[in-house]
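Asks: Any chance you can model this:
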Amino acid sequence: MADQPRRPRTLGDARTEAEAAFKKVTAKVAAPPPKQNAVPGVKEQITLRIDQDVLEFFQEGGPGWQDRINEALRKAAGK
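Replies: A predicted model of the protein is given here:
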């Protein structure tokens, strides 16, 4: 015991140990669930930012404007 002088822990050592413990706990993050294949006809709610003039163009046609935007996006995507 007399071979090595006892030194108090320094802030750096405690921080290093805390970071190592944190990494150990957070490194084993569960993989996200596998994405299921889209079912035809089922729509997913999202947030989409569209220029005001484009939105007004589709809304001028009255009810069904969201379906018209969806159809325009399908056409643009080649579907």
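Asks: all contacts plus neighbour counts: C-alpha atoms, from now on.
Replies: Will do.
Asks: center of the protein, which residue is that?
Replies: Geometric centre of the chain, nearest residue: Pro32, 10.8 Å, by CA atoms, centre = their mean.
Asks: which secondary structure element contains that residue?
Replies: Taking DSSP states H and E as the definition, one finds Pro32 inside no helix or strand.
Asks: Now do it against Gln45, distance only.
Replies: Pro32 sits 20 Å away from Gln45, going by CA to CA, to the nearest Å.
Asks: another one to check against the first:
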Amino acid sequence: MSDMRSRRPADPRRAAEAAFKAATTRKPESPAPSTLAAAPGARESVTLRLDSAVLEHFQKDGPGWQDRINAALKTLVPREG
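Replies: I've put the predicted structure just below:
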């Protein structure tokens, strides 16, 4: 008489647990590209620490002082291309 266990290549409980784990485990998503190209003219919100004299200089003409700081900084950045 043949042994019943010899006909089963794997433990049914382990096979069921492995199938359940495979069905319920999330596959890792591909990582987001680390270097995203920003849209031309796109701006980012940042926190920047400035000397009070610098801040006063740009704020003295009223609203738009952040744009004026941005314009001044752009003149210091070399153009690409």
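Asks: re the thing from before, okay, the residue nearest to the centre of structure 1 and Phe22 of structure 1: tell me how far apart.
Replies: From Pro32 of structure 1 to Phe22 of structure 1 the distance is 21 Å (CA to CA).
Asks: Gly64 of structure 1 too?
Replies: 51 Å.
Asks: Is Val54 of structure 2 in a helix, a strand, or coil?
Replies: At Val54 of structure 2 the chain is in helix, as set by DSSP: H, G, I helix; E, B strand; the rest coil.
Asks: To which residue of structure 1 is it aligned?
Replies: Alignment note: Val54 of structure 2 maps to Val54 in structure 1; criterion TM-score structural alignment.
Asks: What is the neighbour count of its match?
Replies: 10 (other CA atoms under 10 Å).
Asks: all helices in structure 2, in order from the N-terminus.
Replies: Applying DSSP state H to structure 2 gives helices spanning 4-7, 12-24, 52-59, 65-74.
Asks: Can you say which of these is nearest to Leu36 of structure 2?
Replies: Comparison of the helices of structure 2 against Leu36 of structure 2 by CA to CA identifies helix 65-74 as nearest, at 20.3 Å.
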